[in-house]
Every structure is written in C-alpha cells, then in structure tokens.
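Visitor: Here's a sequence, model it:
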Amino acid sequence: MSQKQLHSIEELDEFVAKNGKKLLFKHSTICPISTSAYEEFQTYLQDNQVESAVILVREDRPVSNAVADRFSIKHESPQIFLLEDGEVKWHTSHWKITKDAISQALNV
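Guide: Prediction:
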C-alpha cells in the first residue's frame, strides 16, 4: 500500500474522508526525534497493510495547521494519528511513536 504525502487542504480532506482505519504522520525533516519516530512508522508500514499519509510540517505548514484546527489537537512534531470514519481514534507524539504503540492502537 502506498504512502501519500499531503500538500494541500484538499488532499487532507480526501484522505480523512476515506473509509477504514488510516495513519497520518506529521514529520519535521530537520528534527532528529521526528526522524527516529518516522523510522518507527516506516518499520510498522513494512510489515502491515494500512492506508497512510505524511505531512511535512515545515514544507506544508497550512496542511499541518489544518490538522490541529480540524481535530482540536495541539500541534506537535513528530505526531501520529489513527483516523477512522473522519475521527481521530488515537494520537501520540515524540518518543511515544513506536512500532509497538502503532500496532497496539490499530489492534484495539
């Protein structure tokens, strides 16, 4: 399953509207903590088929801000969201983003 990079509010709307469980990752390409969390995210995706998307927070700031506004969840980076039926079912950030944490969230 391919991972999409979201560059616009329209792409975000389209991704959120899709049925089923999906992961949304907010990534800062200049932050070592974000790089570590992104690697955990990628490791999870290698072994599991789940729809996913990434927002690069510096490059696509309006899209990143729209996530915080839409779901009323304070922006952090790195940050991951489990979405289902247009709602956030789980989210976490920083060092709490691990392959095991993602796996547990998806298997609840």
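
Visitor: only C-alpha atoms for contact and neighbour calcs from this point on.
Guide: Fine.

Visitor: And the strands in this protein?
Guide: Along the chain, the segments classed as strands by DSSP state E run 3-5, 21-27, 51-56, 79-84, 87-93.

Visitor: Could you also give me the structure for this second sequence? I'd like to compare it with the first:
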Amino acid sequence: MQWKNITDINQINDIKDQKGYSLIFKHSTRCSVSMMAKRRFEMDWEVIPEDTNLYFLDLISFRPISAQIAETFQVHHESPQILVIKDGDCILDASHGDISADEVASVISN
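Guide: Coordinates of the predicted model:
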C-alpha cells in the first residue's frame, strides 16, 4: 500500500466525490507524537482493504488544505488525525493514540 500525497486543495472535492472508502492521514512533520502514530499505523496497515484510497497530508506544508478538510468533512482539526471517508461522508475520525489500523479495518469491513 502507498500514500497519495494531498498537495492541492481541489483534491479534497475529488476525495469527497469518490465512491467507496478513502482514508486521510493528517501528519505534523514537527511532532514526535504524530511520527509515532504514523509509524504505528503503517506497521499494521496490511489489515486495511487494498481497495481503500490512502491519502497523506503534511499539514505543516499545507495548512489551508488541513483547514479545508476540517470544514468539508465537519471534523475538529487535530494532529495527528485520521479520517475515514465513505461515499463523501466522514464515518470515523481519530487522533493521537486513538489512531488504529485495526479500528479502521473494522469500520471498513462492516
């Protein structure tokens, strides 16, 4: 599995318009907690169904995109944060130590 980097604000509408499941990982490159959450998630991400679109946002470099994600999917901004999007709606958001590949897989599999 591989991340698709979010670098353009228009990608948010593309994600919202997608059918099926997408996952957005919002990461702060300056935060050790964020690095640990990302590493832990990637160690376990083989449990995520392969047809899930995986998106990665470096929120330090792309703060306006991070704000747009929060507005579009009606979630409170946090970092690190993971959002699971299904057919345009956020069905799971978790942050910090609550980020879990197993939980994401469970939500997607139901």
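
Visitor: Okay, whatever residue of structure 1 lines up with residue 100 of structure 2 and residue 9 of structure 1: tell me how far apart.
Guide: Using TM-score structural alignment, the equivalent of residue 100 of structure 2 in structure 1 is residue 98. Residue 98 of structure 1 is 27 Å from residue 9 of structure 1, where distance means CA to CA, to the nearest Å.

Visitor: The two: who's more crowded?
Guide: residue 98 (21 against 16; other CA atoms under 10 Å).

Visitor: For the spatially most central residue of structure 2, list the residues it contacts.
Guide: When CA atoms, centre = their mean is applied to structure 2, the residue found nearest the centroid is residue 24 (1.8 Å). Applying CA atoms under 8 Å, 6 or more residues apart in numbering, we find residue 24 of structure 2 in contact with 54-57, 82-85.

Visitor: Give me the nearest residue to it, chain neighbours excluded.
Guide: What sits nearest to residue 24 of structure 2 in space, not counting adjacent residues and going by CA to CA, 6 or more residues apart in numbering, is residue 55, at 4.7 Å.
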